[in-house]
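# fold the following and give me the result.
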Amino acid sequence: MDQLKLALIFLFFPVSLVGQIKQIKKTVTKKEVEHHMYFLASDSLRGRDVGTPGIEIAARYIANQFENYGVGPIDDGYFQEVPLKVTKPLKSGHMTIADTTLNFKESFVALRGGNMNKKAGVVFAAYGMPGDLDSLAIEVTDKYVVTWAGDKGVSSVRDWFSLMRKKSGHLKEKGALGLIEIYNYRSMPWSMLARYMGNTRMELYNEQEEDNLPVYWVNDPDQKLTKKIQAKGLVAEIMLEGAETKIIREKNVVGVIKGKDKKLSEEYIILSAHYDHVGVGDPVKKEGMPADSIFNGARDNALGTSGLLMAAKYFGKNRPKRSVIFLAFTAEEKGLLGSEWYAENPLAPLSKCIFNLNIDAAGYNDTTMVTVFGVEKNTAEGAIQQATEEAGLKMGYDPIPEQRIFRRSDHFNFAKKGIPSVLYSPGVTAFDDEITYYYHQVTDNPETLNYNYVTVYYHAFINTADYLANSDKVAKWNIDEEEFIKAAEELYGKP
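Below is the predicted model of the structure:
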């Protein structure tokens, strides 16, 4: 460890916290860890899929454990309702534009909107951002607006989805009929995207946004159609049929322990994990195992949920200076929807939340360490390493940056708001066969885990949380994290 990082540790943490690990080990036992894991990842919960009885049982179990461990409700109860819209896929359709007919799935998909049968004029608006519309002086009322997907310099498909919402909202205000984006992202083949969009989809439901602007992505890798579309006076016709929608109400499970320090108790540390998984599928036969159809999700993410419960037990007996919010999210597997809903509808002011320590996993392949995704992005890096090592494990960094894991779990919805956040994962050195054998597979059962390691991993997680919740210092984004610094300035104000 270099001298600068060592100095940051002692700046960030009061020395008096050293030694809490003994109390953590006494409180968090292997026997109780196994008890939670075997319940949450049991066949009786049928894979904890959203919209099923199994996830309802899991939610009530988590709430009951919060209450038993001394974690109180943050609002009227432990449940925050999360409204979701479920859309069964469109069955067929076509789009005719610039004398070219595109078939549904083969050449275009619907990101938003249901059945459609409408012909209207077309205008091209570069990336379609508000500034583009203003600079091009385009009239979009009662027209389909064609743009490139994303924005200049934005290379993440997940970010393209976020920008799509921004564009479509602005275009709706301007009176447009629909948004058609040109998709040319080479890292995700069109066939994969079309297959994904052809499945039943789930999204957050907002009654005020029920009449969202229809949005379509068109595959145009050679840009031939894009060149045609830039001509003036074109007309497009879109015909789609077969969509069905319904609204369901799911639950985030939320609890809080009030801090004991008069001043610092007004600030919150968020500890989080998602408790949903992917449910039941077609029977799968693995070598040496009977056929199975239940995806129990022991690693992903009964492991994280059990860790959250163990943290609840510890803090219920050892109140820290700061208040601690415990968040068990629904619908992470559907696109981080539970955490997105909470981030937009928080039960405590986000400006009072100073850190999110999120626990999630695809699995592990190194039991001597933990992997902390995004830890290098904020000033708590050295402190988290110290807390982890005190529990007997090494701290590792993101070994697979090309997979952009930091942006693929619930903490990212808080990072986008400006809250320093990390993903505290079991030890991963590569996305290898040891990970893929269990990740979203019927093999991911509770009896396949190393509970000696899992228990120590929880010790490290809780020790890290304890340090964050008791430090007199507040973590900040590092100076090169411009995206998050800007969000933090909007949330907390400029320093």
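# alpha carbons only for contacts and neighbour counts from here, please
OK.
# quick check: which element contains residue 86?
Using DSSP states H and E, residue 86 sits within strand 79-88.
# before we move on, what about residue 371?
Judged by DSSP H and E, residue 371 forms part of strand 369-373.
# which residues touch that strand?
388, 393-398, 405-406, 422-428, 457 (C-alpha atoms under 8 Å, 6 or more residues apart in numbering).
# among those, the buried ones, what's the PyMOL command?
Buried residues within the contacts of strand 369-373, by 16 or more other C-alpha atoms under 10 Å, are selected in PyMOL with:
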select buried, resi 388+393+394+395+396+397+398+406+422+423+424+425+426+427+428+457
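# now, the contacts of strand 369-373 that are in helices?
Among the contacts of strand 369-373, the members falling in helices (DSSP state H) are 388, 457.
# before we move on, back to that, beyond the strand holding residue 86, next helix or strand please.
Using DSSP H and E, the helix or strand that follows strand 79-88 in sequence is strand 92-97.
# same for that following strand, what does it pack against?
In terms of contacts (3 or more C-alpha pairs under 8 Å, 6 or more residues apart in numbering; DSSP states H and E), strand 92-97 is packed against strand 100-103, strand 235-241.
# if you compare the ones you listed, which one is most tucked away?
Stretch with highest mean neighbour count among the helices and strands packed on strand 92-97: strand 235-241 (a mean of 18; mean count of other C-alpha atoms under 10 Å).
# what does that one rub up against?
With C-alpha under 8 Å, 6+ apart as the criterion, strand 235-241 contacts 90-98, 114-122, 144.
# likewise for stretch 94-112?
92-93, 191, 194-195, 197-198, 212-220, 225, 228-229, 234-240.
# among the residues you listed, name the buried ones.
Neighbour-count burial (16+ other C-alpha under 10 Å) applied to the contacts of stretch 94-112 gives 93, 194, 197-198, 213-220, 225, 229, 234-240.
# to compare with the earlier structure, here is another sequence to fold:
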Amino acid sequence: MISVRSFTKTRAILFFLILLMLGMACDRLPMVKIPEEPKERLTAFITYLSSDELEGRGTGTAGNKKAAYYIRELFKSFGLQPLGNEYYQEFKVVTEVQLGEGNSLVTRTHGQEQSWEVGTDFMPMPFTENQSATGKVAFVGYGISAPDLNYDDYSGIDPEGKIVIIMRESPDYEDPHGKFSDYVSLSYKIRNAREHKVAGVLFVNPPSDTADELYTLKRVQGDMQAGVPAIHVKQSVVTSILPESQLFEALEEGIKSTMKPASFDIPDVEIEMNPSVKLIEKPTWNVVGIVPGNDPKLSKEYIIVGAHYDHLGWGQEGSRYTGEEPAIHHGADDNASGVAAMLEVAKHIGENPQPRSVVFIAFGAEEMGALGSAYYCKNPLVPLENTVLMLNLDMVGRLQENKLQVTGTGTSSAWDSLIDTLSNHHGLEVSKSADGYGPSDHASFYSQNVSVLNLFTGLHDDYHKPSDTVDKINFDGLLTIAQFARDIVVRVAHLEKRPDFVK
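Coordinates of the predicted model:
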């Protein structure tokens, strides 16, 4: 007979083994058999990546990790060699912002001190520096310096060392095609304030915004940090410190009607601010494999083929979904389609090595501001100076009337003729853009002087909604684009002379 103590110990061991096996099961996903036919492969790739099981592949989630593992296993099966740590390049991203300790805001007007309540009267901005600031105060309108528009909210005052009050939006924000559209973002305004050496920033909604809601502690796009303390205040905080002769509504209306700044120092007012936030970080990964080149000289040069595999989970920041209940954002086109096309190219190159080396990267955290590609460019696994092309695939699953957008054609003098030749061969009607920048991972490489090409079949009503599902993918069109991308890689890999870079 087994003693109670031994039985308890045995039960504990069995329980531990069960937990261990469950943990291993999470890391070792069952791999679906890879179909023989290319179109069926593309279907299998997107069906899995956009499935409910992966829950939208939100950065920092279990579904995102499963997607990375799936791609890694496919890289292995295609014969790609690992880069990074067994195909993984890990980096951390801020997935949540919480209220820190000790948030305070005090205004002193004509010697009268008033303390304001966090969450009711003000909130720290999620990108704030966690530091205190005390100083005199200046109202600087919308905080815009636009020499091309002959407009500067900082003209006529000395903002250095002061707390500045900045209205959100712009003088013509009600016009969807307003000329100030490049100057509206918070990232621009905080950067401009920092360049003017301010001590701190109080953002406020313009008086015409009658809802006057405080900015929430949501994660912001990119890795933006203010460099100065920054908070968002209710309009009542601003009206309490303005001179009696300066009505807040009149200030806004005056700027909008004249399109001229109306900035000024606020006399006999001092502000003491102490914002504090806590950034919650989680790991995610770029998945990276390489097919080394077979030419002794050209193999030291690299072509990168990339596509981001993350999406919006159950509706992270950037979602356009307006339903009341949370819903999985499947991201079939954005960007399971790009990953599928990249995988198809990887399979071909893995079976047919080229003169130049070809690197394949599934980028993480693109939806959070192209963080994965930015991290790679700061920590490259092959030399960026030896990278001759970064070919990016982002949303390539909705081809209509054979129309494809290709951006970055002006980043090398070799691209225009190459794209013309191959698009004619594949029956594609290509709309070309010379610019190397744009809202995807290729921009990270272009900013580091790498020639780029980005393929895109266009926006649609399902963009960033749960309705971006696999049944809406044009698989015939996707196969054509995958073959088009493959041929770009093969042609560039065989060029005798390295293609030039054009800024």
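# quick one: TM-score?
TM-score for the superposed chains, counting by TM-score structural alignment, normalised by the length of the first structure: 0.69, backed by 420 aligned residues with a C-alpha RMSD of 4.9 Å.
# how much does the strand holding residue 371 of the first structure stray from the second structure?
When the second structure is superposed, strand 369-373 of the first structure averages 1.8 Å from its matched positions, counting by mean C-alpha distance after the TM-score superposition for the first structure.
# counting by contacts, list what the longest strand belonging to the second structure packs against.
Longest strand in the second structure, counting residues (DSSP state E): strand 277-291. In terms of contacts (3+ C-alpha pairs under 8 Å, 6+ apart), strand 277-291 of the second structure is packed against helix 62-77, strand 81-82, strand 88-99, strand 357-363, helix 371-378.
# quick one: those as TSV, columns for distance to residue 201 of the second structure too.
What follows is those, written out as TSV (distance: least, C-alpha to C-alpha, whole Å):
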stretch	distance to residue 201 of the second structure
helix 62-77	36
strand 81-82	46
strand 88-99	18
strand 357-363	34
helix 371-378	26
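# the aligned residue in the first structure for residue 404 of the second structure - how many residues pack around it?
Aligned by TM-score structural alignment, residue 404 of the second structure pairs with residue 370 of the first structure. Using other C-alpha atoms under 10 Å, residue 370 of the first structure has 25 other residues around it.
# could you measure from residue 370 of the first structure over to residue 58 of the first structure?
26 Å (C-alpha to C-alpha, to the nearest Å).
# one more: residue 245 of the first structure?
Counting by C-alpha to C-alpha - residue 245 of the first structure and residue 58 of the first structure are separated by 25 Å.
# which one's more surrounded, these two?
residue 58 (21 against 13).
# tell me, what residue is most central in the second structure?
Taking C-alpha atoms, centre = their mean, the centroid of the second structure lies closest to residue 369, which sits 1.5 Å from it.
# run the chain-centre distance for the longest strand of the second structure.
Its chain's average C-alpha position is 12 Å from that of strand 277-291 of the second structure, according to C-alpha atoms, centre = their mean, to the nearest Å.
# next structured bit after that strand?
strand 302-308.
# that following strand against the first structure, how far on average?
Strand 302-308 of the second structure sits 0.9 Å off on average (mean C-alpha distance after the TM-score superposition for the first structure).
# after that strand, next one along is what?
Tracing the chain past strand 302-308 of the second structure, the next element assigned as helix or strand by DSSP H and E is helix 338-351.
# and the angle for that following helix with strand 302-308?
Interaxial angle of helix 338-351 of the second structure relative to strand 302-308 (axes from the mean of the first three to the mean of the last three C-alpha atoms, to 10 degrees): 150 degrees.
# any idea how far the residue mapped onto residue 235 of the first structure from the second structure lies from residue 240 of the second structure?
Counting by TM-score structural alignment, residue 235 of the first structure lines up with residue 270 in the second structure. Distance of residue 270 of the second structure to residue 240 of the second structure, given as C-alpha to C-alpha: 12 Å.
# now residue 198 of the second structure
From residue 198 of the second structure across to residue 240 of the second structure, the span is 21 Å (C-alpha to C-alpha).
# what of residue 12 of the second structure?
Taken as C-alpha to C-alpha, the span from residue 12 of the second structure to residue 240 of the second structure is 65 Å.
# next: residue 387 of the second structure.
Using C-alpha to C-alpha, we find residue 387 of the second structure at a distance of 57 Å from residue 240 of the second structure.
# more neighbours: which of the two?
Remark: of residue 387 of the second structure and residue 240, residue 387 carries more neighbours, 22 against 12, as counted by other C-alpha under 10 Å.
# the more buried one touches residue 450, doesn't it?
Yes - using C-alpha atoms under 8 Å, residue 387 of the second structure is in contact with residue 450, at 6.6 Å.
# residues in contact with the residue lying closest to residue 444 of the first structure once chain neighbours are set aside?
Closest residue to residue 444 of the first structure apart from its sequence neighbours, by C-alpha to C-alpha, 6 or more residues apart in numbering: residue 438 at 4.8 Å. When contacts are counted by C-alpha under 8 Å, 6+ apart, residue 438 of the first structure is found next to 299, 362-363, 444.
# for residue 438 of the first structure, helix, strand, or coil?
With DSSP: H, G, I helix; E, B strand; the rest coil as the basis, residue 438 of the first structure sits in coil.
# what's in contact with whichever helix in the second structure runs longest?
When the second structure is parsed with DSSP H, its longest helix is helix 4-27. Here helix 4-27 of the second structure makes contact (C-alpha under 8 Å, 6+ apart) with 66, 69.
# which bit of the first structure covers it?
Against the first structure, helix 4-27 of the second structure falls on no residues (TM-score structural alignment).
# any idea of the angle the strand holding residue 86 of the first structure forms with helix 337-344?
130 degrees.
# residue 491 of the first structure and residue 420 of the first structure, how far apart?
For residue 491 of the first structure relative to residue 420 of the first structure (C-alpha to C-alpha), the value is 11 Å.
# oh, I was asking about residue 300 of the first structure
23 Å.
# repeat that for residue 117 of the first structure.
Distance, residue 117 of the first structure to residue 420 of the first structure, using C-alpha to C-alpha: 46 Å.
# counterpart of residue 3 of the first structure in the second structure?
So, by TM-score structural alignment, residue 3 of the first structure is left unmatched.
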